[in-house]
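Asks: Fold the following and give me the result.
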Amino acid sequence: MVVHVQQVLRDHGVSGEVRHLAESARTAQQAADALGVEVGAIANSLVFEVLGNPVLVLTSGTHRVDTAKVAALLGVPELTEAGAAFVREHTGQAIGGVAPVGHPEPIGTLVDITLARHDQVWAAAGHPHTVFPTTYDELLRITAGTAAEVDAD
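Replies: All right, here's what the predicted structure looks like:
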């Protein structure tokens, strides 16, 4: 899966290289510690289920997604965190390593505006031991995502 994500990143003109980490980075804090960066510069990839369809929310590692706020943004009654089987089915990747790209089918994506505060952000690259550097604007571009305020007030 990582090789596929790497190719998709190249196809989108992403210059940052996938980095393999010695330790698993299933959480934003683990990734930040491994990379020596602020936890806020980690783009958590969280998959939610909305009316049977996936929605990907890329949020700053310092935030928790406010599901009621995001549901209202999307104009749907509710947003539920997807289980492992749903995530793998729709992304081809395991929870803790979901990349913003490289899924079997395009997934609607929201990108936390707080990530724009960082010159460089890090996102998963298809496996809990892989990440890649990018920027907020690049995340919006490669995911065809929508900038959104997704965190709890």
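
Asks: switch to C-alpha atoms for all contacts and neighbour counts from now on
Replies: OK.

Asks: so Ala34 touches Glu23, yeah?
Replies: Yes - the pair Ala34 / Glu23 is scored as a contact, 7.5 Å apart, by Cα atoms under 8 Å.

Asks: Now list whatever residues contact both of the two.
Replies: Here Ala34 and Glu23 share no contacting residue, scored by Cα atoms under 8 Å, 6 or more residues apart in numbering.

Asks: Output the contacting helices and strands for the helix or strand hosting Phe132.
Replies: Element membership of Phe132, judged by DSSP states H and E, is strand 130-134. Counting contacts by 3 or more Cα pairs under 8 Å, 6 or more residues apart in numbering; DSSP states H and E, strand 130-134 is packed against strand 19-20, strand 121-124.

Asks: could the ones you listed go into CSV alongside mean neighbour count and distance to Leu9?
Replies: Compiled in CSV, these are given as follows (neighbours: other Cα atoms under 10 Å; distance: least, Cα to Cα, whole Å):
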stretch, mean neighbour count, distance to Leu9
strand 19-20, 15, 13
strand 121-124, 28, 12
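
Asks: I have a second one here; can you model it like the first so I can compare?
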Amino acid sequence: MSLENARKYLAEFGRDSDIIEFPVSSATVELAAKAANVIPARITKTLSFKIDNRCILICAAGDAKIDNKKYKEFFGVKAKMLTPEEVLEFTTHAIGGVCPFGVPENVATYTDISLKRFSTVFPACGSSNSAIELTCAELFALSKAKEWIDVCKGWQETEEI
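Replies: Reported below is the predicted structural model:
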């Protein structure tokens, strides 16, 4: 169902036919990188957090980790990830297929600058075996991201490949 939500959403932009459905799992960064035949850093992980009983999504590079200090400086609260049950409830996507496509309007999405070093990236499309290849500008636009932010660490050493 979640893949269908993402497909329907992307169809509004003429991009539904660009969804890649893999014959294998892409539920983790490592599995998605193998399935897409790219380095793990180019996989866009969509992380879900709770702020004041609402959900925000942060799209970040596969090799990036949330920097708690930067997160608190930007959002004004400590980072609190959603439980798997909350992720499904807030986003309509299950862990392993969480993406910024087809989520409820009250879910705010942000894109982390860790992605900007790549010409294209691969976010999931609502299932544990799907993705779509997008430029960073396309990801920002299609996800209706509020802004580019800098809340991750651990990725600066990786160059584009």
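
Asks: TM-score of the superposition?
Replies: Once superposed, the chains reach a TM-score of 0.91 (TM-score structural alignment, normalised by the length of the first structure), with 152 aligned residues with a Cα RMSD of 1.6 Å.

Asks: Any chance of the helices and strands packed on strand 130-134 of the first structure in TSV with distance to His90 of the first structure as columns?
Replies: Listed next are these as TSV, based on distance: least, Cα to Cα, whole Å:
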stretch	distance to His90 of the first structure
strand 19-20	23
strand 121-124	16
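
Asks: Which one of those lies nearest to Thr59 of the first structure?
Replies: strand 121-124 (10.0 Å; Cα to Cα).

Asks: what's the matching range in the second structure for the following helix or strand past the strand holding Phe132 of the first structure?
Replies: Sequence-wise, the next helix or strand downstream of strand 130-134 of the first structure (DSSP H and E) is helix 136-143. Aligned by TM-score structural alignment, helix 136-143 of the first structure corresponds to residues 136-143 of the second structure.

Asks: Lys8 of the second structure sits in which helix or strand?
Replies: helix 2-11.

Asks: And the contacts of that helix?
Replies: Against helix 2-11 of the second structure from outside (Cα under 8 Å, 6+ apart): 16-17, 19, 92-94, 101-102, 125-127, 130, 142.

Asks: can you do 10 Å?
Replies: Contacts with helix 2-11 of the second structure, where a contact means Cα atoms under 10 Å, 6 or more residues apart in numbering, come from 1, 14-19, 21, 88, 91-94, 97-103, 124-131, 142-143.

Asks: One more: stretch 135-145 of the second structure?
Replies: 9-10, 12-13, 15, 44, 57-59, 99-103, 105, 108-113, 115-123, 132-134, 146-148.

Asks: Pull the contacting residues for Asn68 of the second structure.
Replies: Residues near Asn68 of the second structure by Cα under 10 Å, 6+ apart: Phe74, Val77, Lys78, Ala79, Lys80, Val151, Cys152, Lys153.

Asks: Which residue of the first structure lies farthest from its centroid?
Replies: Ranking residues of the first structure by C-alpha distance from their mean position (Cα atoms, centre = their mean) puts Pro77 at the top, at 22.8 Å.

Asks: do you know how far that residue is from Leu51 of the first structure?
Replies: 9 Å (Cα to Cα, to the nearest Å).

Asks: The helix or strand hosting Phe90 of the second structure vs the first structure, mean deviation?
Replies: Element membership for Phe90 of the second structure, per DSSP H and E: helix 84-91. Compared with the first structure after the fit, helix 84-91 of the second structure shows a mean deviation of 0.7 Å (mean Cα distance after the TM-score superposition for the first structure).
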